[in-house]
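Participant: Okay, here's the prediction I keep looking at, along with the sequence it came from:
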Amino acid sequence: MKTRAAILRQTPGLWEIEELELDPPGPGEVLVKMIATGLCHSDDHVTRGDLAAARLPLVGGHEGAGVVRQVGSDVQGLEVGDHIVTSFVPSCGRCRWCAMGMQNLCDNGALIRFGTQLDGTCRLHDSEGVEVSTTACLGTFSEWQVFDQMSCIKVDVDLPLEVACLVSCGVQTGYGSVKAGDVQPGDVVLVIGVGGIGMNAVQGARDAGAAHVIAVDPVAAKRGWAADFGATAAYESVAAAMPAVAQLTNGQGADVAILCVGVVRNDLVGQAYQAVRKAGTLVVTGIGPATDDSAIPGVNAVSLAMQQKRIQGALYGMKSPREAVPMLLTMYRAGKLKLDELITRTYSLDEINEGYRDLHEGKNIRGVITFAD
């Protein structure tokens, strides 16, 4: 069948809308009519060359939601008409990490780097028959798509999918970063970068009982929006926030800092590290250029050991997606989690590059593409 999709043919580059040929679902796979997909910064890293694409051409997108329209053989637990959100880590449920309740670290996660489906082949081809790869075994920037059942999480049919799609990546990642930092009631928490991920870290810190949630972002609009999500104060930089942090903590520093900026640079990791107290935790959630492997200013063996600080990486909110997605959507139903308010603007597929320009200019918390019926 035919599908229109946003395709990347070179990096750095822009998304191009093309009509592609989509193969039917194979064993263990489903055909999904996409309803919505979020414009996550992770896909933008590839267009800008911060992260290398495994293979080009590439259909991007990994934060998606849609309706199952066809089911391949050997599919269990999914039927035609089911509503699903995607998981960018296809969890097998059998490997060591899944057995330990850490599906976000499933061994299948290693396969999302190759641009193919789990079996090593592609389902999309361009007009000349060239295979087109997909981001994270997904490629949600397409009107129709074939996913492995391991990449699909069933959700209730009455939930708005343009909202539910956010839980498949940004909300889960940001909210779970608070768990990674082991935020406790009464803590002072510094959230650095309050976009589509960081705004959910603000919500998570609020819900964990933090006494003070301090948002840091250079964009004035985001600092203003942060208060609606639970921030008690907001500043344009870590340096600007530190006098307030010092006053609140008797000069000790924040209990937890969560780094969620769109492009993480080592100097910012160093600033965030210096901002936490002895025995405090820095959670690094955002990602940066894969080539940025130089020393981190202010971080050395002496300070790590003598001040007993911890630097904690956090993937996918450090929680199993099949546990996190229902939990977060239940909170949304109960009015305990803001999701609608995260969507600053919706776009058509043809407006995808405009959506990413708005992201760069700080106009959105989250932009969402909605697909025509």
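Facilitator: That came in fine, so what should we check first? Fair warning: this is a prediction, and the values are worked out from it, not measured in the lab.
Participant: C-alpha only now, for contacts and for neighbours.
Facilitator: Fine.
Participant: What are the buried residues along stretch 329-345?
Facilitator: By neighbour count on 16 or more other C-alpha atoms under 10 Å, the buried set for stretch 329-345 is 329, 332, 337, 338, 339, 342, 343.
Participant: same thing with stretch 201-210?
Facilitator: Those would be 201, 202, 203, 204, 205, 206, 207, 208, 210, for stretch 201-210 by 16+ other C-alpha under 10 Å.
Participant: Let's have the buried residues of stretch 329-345 in TSV, adding secondary structure.
Facilitator: Shown next, in TSV, are these (DSSP: H, G, I helix; E, B strand; the rest coil):
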residue	secondary structure
329	helix
332	helix
337	coil
338	coil
339	coil
342	helix
343	strand
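Participant: What is the nearest of these to residue 21?
Facilitator: residue 343 (30.9 Å; C-alpha to C-alpha).
Participant: Quick check: the gap between the closest one and residue 160.
Facilitator: Per C-alpha to C-alpha, to the nearest Å, residue 343 is found 12 Å from residue 160.
Participant: Please enumerate the shared neighbours of those two.
Facilitator: In terms of C-alpha atoms under 8 Å, 6 or more residues apart in numbering, residue 343 and residue 160 are not both contacted by any residue.
Participant: isn't residue 174 right next to residue 199, touching?
Facilitator: Yes - in this structure residue 174 lies within contact range of residue 199 using C-alpha atoms under 8 Å: 7.2 Å.
Participant: if I look at residue 180, how far off is residue 339?
Facilitator: Counting by C-alpha to C-alpha, the separation of residue 180 from residue 339 is 21 Å.
Participant: try it against this one:
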Amino acid sequence: MAKAAILETPGQGLVIGDVEMGEPLAHEVLIDTKACGLCHSDLHFIDGAYPHAVPCIPGHEAAGVVRAVGSEVKTVKPGDHVVTCLSAFCGQCEFCVTGRMALCLGAGTRRAKGDAPRITRADASGGVEPVSQMLNLSALSEQMLIHENACVAIDKDMPLDRAAVIGCAVTTGAGTIFNACKVTPGETVLVVGCGGVGLATINAARIAGAGKVIAADPIPEKRELAKVLGATDTVDALAEDAVAQIHALSGGGVHWGIEAVGRQASADLAVASLRRGGTAVILGMMPLDCKVGLGAMDLLGGKKLMGAIMGMNHFPVDLPRLVDFYMRGLLDLDTIIAERISLDQVNEGFDRMREGSHARSVVVFD
């Protein structure tokens, strides 16, 4: 039996309740969750902006310790410290074999119809009902039961509360810089939105040797955090002359305009801030009716637009490297984490996220 934060009705917050994890099948791993970061992507489902079957357990940015493994698991063993990633990959599809694992739809990594569900709970009549697994993980729970291709072992000296945020925010932000953009030292990077993903993107841009890293956010406190993480310049994203300021700072526009919050206005700012030949990269989960585009003159100027889901990560390789970056003092995860809370405080944590005043909240399990 495990305690979990359960979404029963979108728009009404999470309910703390007991759930039961099944026995691991051949390629599954049972993990004792030690920490889970709260991500804005969870909020889209919790508030009902994105649909999902309920009841379900959100949470997809986590670290823990392996308790048990299925008979065919080769990548981790009981006692290993692991970081989980929602990019569960099959290893066999076109996307996987061409090195684009983040685009894999995860065929075969979820239980088939007719199999017992991974997660269940008691229903009102005294029976048992299935609990849907969100984004392959459902990490706001004392335990996770996942496919082995959704986790990777890490150095046991790595603090697990900091390791957790690597699972989404840092994988997305750093992956965008290192994998999707392949930023060349000296190039100029704009990051619009200084939440967890944006701050991680800024940090990675500094590591990659970007010439200028411009952070745009309407909240002064977040702009100050961006400076700590490596921003060379900051701009109020809501200023009437924000685009002009960015063009002035970058000498005519940025090479990379990275949207890291999931809003139409921030995507438009990323596009408007590009130099000739520059690329806008959309990371945030935007409202489903949003559209981002390039005008005729943008296209004539060689500008480009792309998405980079989860930073186009190769997480079995990327995550241990990011852990090493932290251990060597290159990656600043301590600044990204604003607070550590208990599972019982999860709704308050999401309320603070809605206010938009600080970076990452991390649920820490005993």
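Facilitator: Sure, I can see it. Computed from a prediction, not measured in an experiment: that's the story for all the values here.
Participant: circling back: nearest to residue 36 of the first structure among the buried residues of stretch 329-345 of the first structure?
Facilitator: When these are compared for distance to residue 36 of the first structure (C-alpha to C-alpha), residue 343 wins out at 11.7 Å.
Participant: What sits closest to the equivalent of the closest one over in the second structure if chain neighbours are left out?
Facilitator: Aligned counterpart of residue 343 of the first structure in the second structure: residue 337 (TM-score structural alignment). Nearest non-adjacent residue to residue 337 of the second structure, counting by C-alpha to C-alpha, 6 or more residues apart in numbering: residue 360, 4.7 Å away.
Participant: Return the residues in contact with that neighbour.
Facilitator: By C-alpha under 8 Å, 6+ apart, the contact set of residue 360 of the second structure is 37, 38, 39, 195, 196, 336, 337, 338, 339.
Participant: what do you get if the cut-off is 6 Å, keeping everything else the same?
Facilitator: The contact partners of residue 360 of the second structure, taken as C-alpha atoms under 6 Å, 6 or more residues apart in numbering, are 196, 336, 337, 338.
Participant: and of those, the nearest to residue 256 of the second structure?
Facilitator: Closest to residue 256 of the second structure out of the contacts of residue 360 of the second structure is residue 196 (18.7 Å), distances taken as C-alpha to C-alpha.
Participant: Now for the nearest residue to residue 128 of the second structure once chain neighbours are set aside, how many residues are close by?
Facilitator: Excluding the flanking residues, the one nearest residue 128 of the second structure by C-alpha to C-alpha, 6+ apart is residue 122, at 4.5 Å. Counted with other C-alpha atoms under 10 Å, the neighbours of residue 122 of the second structure add up to 15.
Participant: Which residue of the first structure is paired with residue 122 of the second structure in the alignment?
Facilitator: By TM-score structural alignment, residue 122 of the second structure lines up with residue 127.
Participant: Could you verify that that match is part of a helix?
Facilitator: No - Residue 127 of the first structure is assigned coil when assessed by three-state DSSP, not a helix.
Participant: That one and residue 4 of the first structure: what is the separation?
Facilitator: Here the criterion is C-alpha to C-alpha. By it, residue 127 of the first structure lies 12 Å from residue 4 of the first structure.
Participant: my guess is residue 170 of the second structure contacts residue 200, does it?
Facilitator: Yes - using C-alpha atoms under 6 Å, residue 170 of the second structure is in contact with residue 200, at 5.2 Å.
Participant: Comparing these two, which residue is more hemmed in?
Facilitator: A direct count of neighbours by other C-alpha under 10 Å for residue 170 of the second structure and residue 200 places residue 200 higher, at 32 against 29.
Participant: Give me the mean deviation of the helix or strand containing the more buried one from the first structure.
Facilitator: When secondary structure is defined by DSSP states H and E, residue 200 of the second structure falls within helix 196-208. Mean deviation of helix 196-208 of the second structure relative to the first structure after superposition (mean C-alpha distance after the TM-score superposition for the first structure): 1.0 Å.
Participant: Assess the claim that residue 82 of the first structure and residue 68 are in contact.
Facilitator: Yes - with contact defined as C-alpha under 6 Å, residue 82 of the first structure counts as touching residue 68 (5.4 Å).
Participant: quick one: buried residues of stretch 119-135 of the second structure?
Facilitator: If you call a residue buried by 16+ other C-alpha under 10 Å, then stretch 119-135 of the second structure has these buried ones: 119, 120, 121, 130, 131, 132, 133, 134, 135.
Participant: how about whatever residue of the first structure lines up with residue 196 of the second structure, what does it touch?
Facilitator: In the first structure, residue 196 of the second structure lines up with residue 196, judged by TM-score structural alignment. Applying C-alpha under 6 Å, 6+ apart to residue 196 of the first structure gives the contacts 170, 365, 366.
Participant: Checking those against the second structure: which ones persist?
Facilitator: Mapped onto the second structure and checked by both residues aligned by TM-score structural alignment, their matches' C-alpha atoms under 6 Å, those keep the contacts 170, 365, 366.
Participant: just checking, what residue in the second structure corresponds to the second one?
Facilitator: Looking back up the chat, that one is residue 365 of the first structure. Taking TM-score structural alignment, the alignment pairs residue 365 of the first structure with residue 359 from the second structure.
Participant: next one: the first one
Facilitator: Matched across to the second structure, residue 170 of the first structure falls on residue 169, judged by TM-score structural alignment.
Participant: same deal with residue 289 of the first structure?
Facilitator: Mapped onto the second structure by TM-score structural alignment, residue 289 of the first structure lines up with residue 287.
Participant: now residue 11 of the second structure, nearest residue through space, not along the chain?
Facilitator: residue 47 (4.3 Å).
Participant: can you tell me how far the one you found sits from residue 351 of the second structure?
Facilitator: Relative to residue 351 of the second structure, residue 47 of the second structure is positioned 11 Å away (C-alpha to C-alpha).
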